[in-house]
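S.K.: Predicted model follows, preceded by the sequence.
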Amino acid sequence: MLHKILKIIALILSILGAVWLVRILMTGDTAIEDSADLQNGLVTPFIYIAYAAFAVAVIFVIVFVIKNIFSAGSSLKGTLIGLGAFLAVVVVSYLLASGEETPLRDGGTISASASRWVEAGIYAFYILAVVAIGAMVFSGVKKLAK
């Protein structure tokens, strides 16, 4: 039932998005840049369609995750271990990050806190990438050994 609802919503949003995209392409860039009315009439609804698609995707991801966590075949313990490991990677990444105030090209600056979070995100990406590559190599070596 939920899958059918998702398909119908996705179809409606796809059709609306395609219609607005065609309207934007037929109008042209320069006409849209020159007219605030065209921006409000063409671009704004397209943005709202994108917001709606994103909201629907997030809602359904949350619903399916919660549904699968509490299903009979799923292990809540395994889910919590995975979530804890991810949070540990984020905490380690944040502790490794220095975070200094950084000047931008346009003359603005990024605060030390924001800079630290950006650096922590980069470190978390590196750590998770190394773990993923290591898991693939380990899996491949294990298959070759058999």
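M.R.: Good, I have the coordinates.
S.K.: Could you use CA atoms for every contact and neighbour count after this?
M.R.: OK.
S.K.: Tell me how far residue 71 lies from residue 64.
M.R.: Between residue 71 and residue 64 the computed distance is 10 Å (Cα to Cα, to the nearest Å).
S.K.: ok, now residue 111?
M.R.: 37 Å.
S.K.: Can you show me the helices along this protein?
M.R.: With DSSP state H, the ranges of helices along the chain come out as 2-27, 29-34, 36-38, 44-69, 76-96, 112-145.
S.K.: any idea how far the second one is from the chain center?
M.R.: Helix 29-34 has its C-alpha centroid displaced from the chain centroid by 30 Å (Cα atoms, centre = their mean, to the nearest Å).
S.K.: got a list of contacts for that helix?
M.R.: The contact list for helix 29-34 (Cα atoms under 8 Å, 6 or more residues apart in numbering) reads 38, 39.
S.K.: Would you indicate which residues of that helix are buried?
M.R.: In terms of neighbour count (16 or more other Cα atoms under 10 Å), helix 29-34 has its buried residues at residue 32.
S.K.: let's bring in a second one:
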Amino acid sequence: MGLHKILKIVALLLSVAGIIFLAMIISKGDDAVRATGAGVDGFLYVAYIIFALVLLFVLVFVLKGLAAGNIKKTLISVGLFLAIVVVSYVMASSDVTGLPLVDGAPISESGSKWVSTGLNVFTVMAVLAVAAMVFSGIKKVTK
């Protein structure tokens, strides 16, 4: 039996289980589900199984593609990304003044630094993406 047939059978079984659990949730009614959460567990387990399978297949096919492709270029790209993260972390601010959270609890300096790092990484990556698009457009026009 091929992998495609096995995956079709697994997908069919998970979708039938999801439909059954959804019917159980609907039959309980909104008030009962809100009050007790009855019937939600099975539906969540199906979602967790599907999520785990998707992650497993993505990981397998990414590693398979890495092994088949040019691993040197991939490692250089990952290294450059990690360098951007390190530089962004060094440049990040850990200032917590004026940063109340929704529940009123103060944010830690470490949390503030990581949020600032994320914003810096996003900004650098956005600028690089725009520059790559502009460069590609200019290169295409000149040819």
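M.R.: Structure's in. What do you need? Computed from a predicted model, the values in this text were never measured in an experiment.
S.K.: Tell me which of the helices of structure 1 sits nearest to residue 104 of structure 1.
M.R.: Of all the helices of structure 1, helix 112-145 sits nearest to residue 104 of structure 1, with 11.4 Å by Cα to Cα.
S.K.: For the closest one, name the packing helices and strands.
M.R.: Secondary-structure packing of helix 112-145 of structure 1 (3 or more Cα pairs under 8 Å, 6 or more residues apart in numbering; DSSP states H and E): helix 76-96.
S.K.: can you rerun that using 10 Å?
M.R.: Contacts defined by 3 or more Cα pairs under 10 Å, 6 or more residues apart in numbering; DSSP states H and E place helix 112-145 of structure 1 against helix 76-96, strand 102-103.
S.K.: Out of these, which gets nearest to residue 39 of structure 1?
M.R.: Proximity to residue 39 of structure 1 (Cα to Cα) singles out strand 102-103 among those, at 32.5 Å.
S.K.: what does residue 145 of structure 1 align to in structure 2?
M.R.: Using TM-score structural alignment as the criterion, the counterpart of residue 145 of structure 1 in structure 2 is residue 142.
S.K.: For that match, give me its contacts.
M.R.: Taking Cα atoms under 10 Å, 6 or more residues apart in numbering as the contact definition, residue 142 of structure 2 lies against residue 136.
S.K.: Which part of structure 1 matches stretch 81-92 of structure 2?
M.R.: The aligned range for stretch 81-92 of structure 2 in structure 1 is 86-97, by TM-score structural alignment.
S.K.: just to revisit the earlier point, can you redo the helices of structure 1 as a markdown table with distance to residue 103 of structure 1?
M.R.: Formatted as a markdown table, the helices of structure 1 follow (distance: least, Cα to Cα, whole Å):
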| stretch | distance to residue 103 of structure 1 |
| --- | --- |
| helix 2-27 | 36 |
| helix 29-34 | 30 |
| helix 36-38 | 33 |
| helix 44-69 | 31 |
| helix 76-96 | 21 |
| helix 112-145 | 10 |
